[in-house]
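Peer 1: Please find the sequence and the predicted model below.
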Amino acid sequence: MSAHHDLLIVGGGPAGLATALHAARAGLDTVVAEPRRPPVDKACGEGLMPGAVRSLAALGLEVPGLPLAGIRYVQGARQVEAAFRHGPGVGARRTDLHGVLHRAVLAAGVPVLPLRVEDVRQDGTGVTVRGTGLRARWLVAADGLHSRVRRSLGLEGRPRGAPRYGLRRHYAVAPWSPYVEVHWGADAEAYVTPLGPRLVGIAMLTTRRAPFAAQLEKFPELAGRLPPQAAATSVRGAGPLRQTARARAHGRVLLVGDAAGYVDALTGEGIALALAGAEALVANLRRGTPSRYERDWRHATRRHRLLTELLVRARLQPTLAPHIMPTAARLPRLFAAAVNALA
């Protein structure tokens, strides 16, 4: 195989596919390397925030799912909710999101090659994938939370704090709310996302290494709505969630999506940030200003990184964690402002 391109994207998840779509529309000769067969699933909260819905609409894409009215925090009898002010979100299966993006990339004429990229070499004019003959002027690492490209380039940072993990399962029950519910427990949060007329997704974020069933037992009111026989899928896991990158650019390699660094899934903005990063990356390549990508990435993600970092730090402090939900309930306007700032 011998091919030379403007852009080689390593990873065919939402970040990589969105980058490919923006690149194709910018007139860049683009190819995606992704060894997994579509549609690709992942442990994910599956709630697309309004910002993500707008970014997808700008690409001419609509993902099937249920409208999301906002975010509701729940802790025992105490609840506080914030409606989205600038349009709804969408509760959508990860496989449906991936399918929509994958079909759009193929329709744009971008090849998706079943290749696993392990070894890249770059010089002053481009990047070569050893053993394949593939060469491109630029390489985009969109290979996820535990990016091999990031690690191979020595860009791996050292995450701080206790590691957190994600677990996800679907239940064939009717959604009881148009809100994403975040149930707060002692050492975990349970996210309930309505996905269909008789389907909800339950995502756990936790510092405790334990099976999904054991995690769910810590939320008895929620568990009462989810009989074991209603489980519709197996459990998927991900983590540790916090990953850091020392830079988003290294020569002719640019990082996007989770590969560019990830704080936590606590605020549910992963897809929105991946889509924003993809747009910023391609815009800088089109303008011939790749050195500005780091600055633009930091600007696009600053609010999310700061608010999520503060919330996760409080969550991991035994003296502060019990006060997060009561504080949100006492200050509903502040809670609504934070939700909409992120959404």
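Peer 2: Thanks, I have it. This structure is a prediction, so every number in the text was calculated from the model and none was measured. Numbers count the residues shown, from 1 in each chain.

Peer 1: hey, let's count contacts and neighbours off CA atoms from now on
Peer 2: Fine.

Peer 1: quick one: the strands in the stretch 151-300 of the chain?
Peer 2: For the stretch 151-300 of the chain, the strands defined by DSSP state E, counting those that start in this stretch cover 165-171, 179-184, 188-196, 199-206, 236-238, 249-250, 253-255.

Peer 1: In JSON lines: those strands, plus mean neighbour count.
Peer 2: Shown next, in JSON lines, are the strands of the stretch 151-300 of the chain (neighbours: other Cα atoms under 10 Å):
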{"stretch": "strand 165-171", "mean neighbour count": "22"}
{"stretch": "strand 179-184", "mean neighbour count": "23"}
{"stretch": "strand 188-196", "mean neighbour count": "26"}
{"stretch": "strand 199-206", "mean neighbour count": "25"}
{"stretch": "strand 236-238", "mean neighbour count": "16"}
{"stretch": "strand 249-250", "mean neighbour count": "18"}
{"stretch": "strand 253-255", "mean neighbour count": "27"}
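
Peer 1: Of all those, which one comes closest to residue 98?
Peer 2: Among those, the nearest to residue 98 by Cα to Cα is strand 188-196 (15.0 Å).

Peer 1: circling back to that earlier point, out of the strands of the stretch 151-300 of the chain, nearest to residue 144?
Peer 2: Residue 144 lies closest to strand 253-255 among the strands of the stretch 151-300 of the chain, at 9.6 Å (Cα to Cα).

Peer 1: Please state the offset of the closest one from the chain centre?
Peer 2: 17 Å (Cα atoms, centre = their mean, to the nearest Å).

Peer 1: one more structure, for comparison:
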Amino acid sequence: MIDVLVAGGGPAGLATAIHAALAGLETVVVEPRAVPVDKACGEGLMPTGVAALAGLGIDPKIALPESRPFLGIRYVDGRHGVQAEFRDGTGLGVRRTALHAALALRAREAGVRVVSGRVAGVRAGDDAVHARVPPSGGVPDGLDLRARWLVAADGLHSPIRASLGLDLPAGGPRRYGLRRHYRVAPWTDFVEVHWAPGGEAYVTPVGDDLVGVAVLSGERRGYHEHLAAFPDLLARLDGPPATPVRGAGPLRQRVSRRVAGRVLLVGDAAGYVDALTGEGLSLALLSARALVGCLRAGRPEEYEAAWRRLSRRSRLLTATLLEARRHPPAARMIVPAARRLPVLFRAAVRSLA
């Protein structure tokens, strides 16, 4: 019997698998896509996320040579600007594909077995979880797997989470994200968040000649239509687009709990508020470590509290900003207020980092 079966081989699933394997647990990851996998993502790791990579045995200077450090967060709205540096360490802008490839390599080094396919037909008992991997190119005859624990790391719209009845109505406005890259040199050592009435644009330096631009909004329209709301940013993007546009959403996903018997949820599958604060990747890596720590201690039920503790500040700040977004007068005051209260803005940035 497998110790830990991970459904989903993205960053959250691979980080969980690496921690489990390093803890001496036999671990299998089931993932239908080939490495590396790209997706709509802000691609910024907070200092805590960079430290979490080191805990996995990944040195960014060696494993992610084309990444680029950033010093903090900068808010701009066309008239005002304010920035705050991290207090302890730097963040890291890194292509999602590069991060995924580094995690996949580390998983192989740690002895994680990867099966090409998709977990379906989950059935949990008192002492094991049974999962079916239907026939596919990777497993022509299908596969039946039995594990002590199943970790669902199958993304924002997790089929496993839905099959277990753990989804809750999201409520509130639906928001979506779009991202592409431009072949231009970064003009700042900060992640820039550009604010406009209809949404936000995140600019993350991910290389010496490459920036990622992610747009978040509740309005469904084309990427270039969104960028038109940020003329100052658009003027800087004079290099050619380097990647196609990728999208994700609706972003908000409410979950009743993250532990259901012998099934645990991690990463986006564990619930998501919004990408507004850029904490998704870092939280996924930290949660993976906490999850495996609870399994090793024989107290999986404690993972729920650990996840809530790790995500509390991010959830609170994100919810506060989203509430302000719903009221145009308050939304217009976000950047000016941060500029007038730099100590508060700096404290918020550092609390997330």
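Peer 2: Alright, I've got the coordinates. This structure is a prediction, so every number in the text was calculated from the model and none was measured.

Peer 1: For residue 63 of the first structure, find the nearest of the strands of the stretch 151-300 of the first structure.
Peer 2: Among these, if distance is taken as Cα to Cα, the winner is strand 188-196, at 11.3 Å.

Peer 1: coming back round to it: between the strands of the stretch 151-300 of the first structure, which one is closest to residue 133 of the first structure.
Peer 2: Closest among the strands of the stretch 151-300 of the first structure, using Cα to Cα: strand 253-255, at 17.3 Å.

Peer 1: Which helix or which strand is home to the aligned partner of residue 345 of the second structure in the first structure?
Peer 2: Aligned counterpart of residue 345 of the second structure in the first structure: residue 335 (TM-score structural alignment). Residue 335 of the first structure is part of helix 332-342, with elements assigned from DSSP states H and E.

Peer 1: Would you mark the buried spots in that helix?
Peer 2: 335-336, 338-340, 342 (16 or more other Cα atoms under 10 Å).

Peer 1: possible to save these as TSV with distance to residue 280 of the first structure?
Peer 2: Formatted as TSV, those follow (distance: Cα to Cα, whole Å):
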residue	distance to residue 280 of the first structure
335	29
336	28
338	24
339	23
340	22
342	18
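
Peer 1: out of those, which one sits closest to residue 44 of the first structure?
Peer 2: Nearest member of the buried residues of helix 332-342 of the first structure to residue 44 of the first structure, counting by Cα to Cα, is residue 342, at 17.7 Å.

Peer 1: so that closest one touches residue 270, yeah?
Peer 2: No: contact criterion Cα atoms under 8 Å: residue 342 of the first structure and residue 270 do not qualify, at 10.9 Å.

Peer 1: any idea how far residue 268 of the first structure is from residue 91 of the first structure?
Peer 2: Distance, residue 91 of the first structure to residue 268 of the first structure, by Cα to Cα, to the nearest Å: 12 Å.

Peer 1: okay, and the common contacts of these two?
Peer 2: 47-48 (Cα atoms under 8 Å, 6 or more residues apart in numbering).

Peer 1: more crowded one of those two?
Peer 2: residue 91 (28 against 21; other Cα atoms under 10 Å).

Peer 1: so the more buried one makes contact with residue 68?
Peer 2: Yes: if you go by Cα under 8 Å, residue 91 of the first structure and residue 68 touch, sitting 6.2 Å apart.

Peer 1: Quickly list what's touching both of those two.
Peer 2: 47, 194.

Peer 1: In terms of helices and strands, where is the corresponding residue of the first structure for residue 319 of the second structure?
Peer 2: Under the alignment (TM-score structural alignment), residue 319 of the second structure pairs with residue 309 in the first structure. Using DSSP H and E, residue 309 of the first structure falls within helix 293-315.

Peer 1: residues near residue 85 of the second structure, how many?
Peer 2: Residues near residue 85 of the second structure, counting by other Cα under 10 Å: 20.
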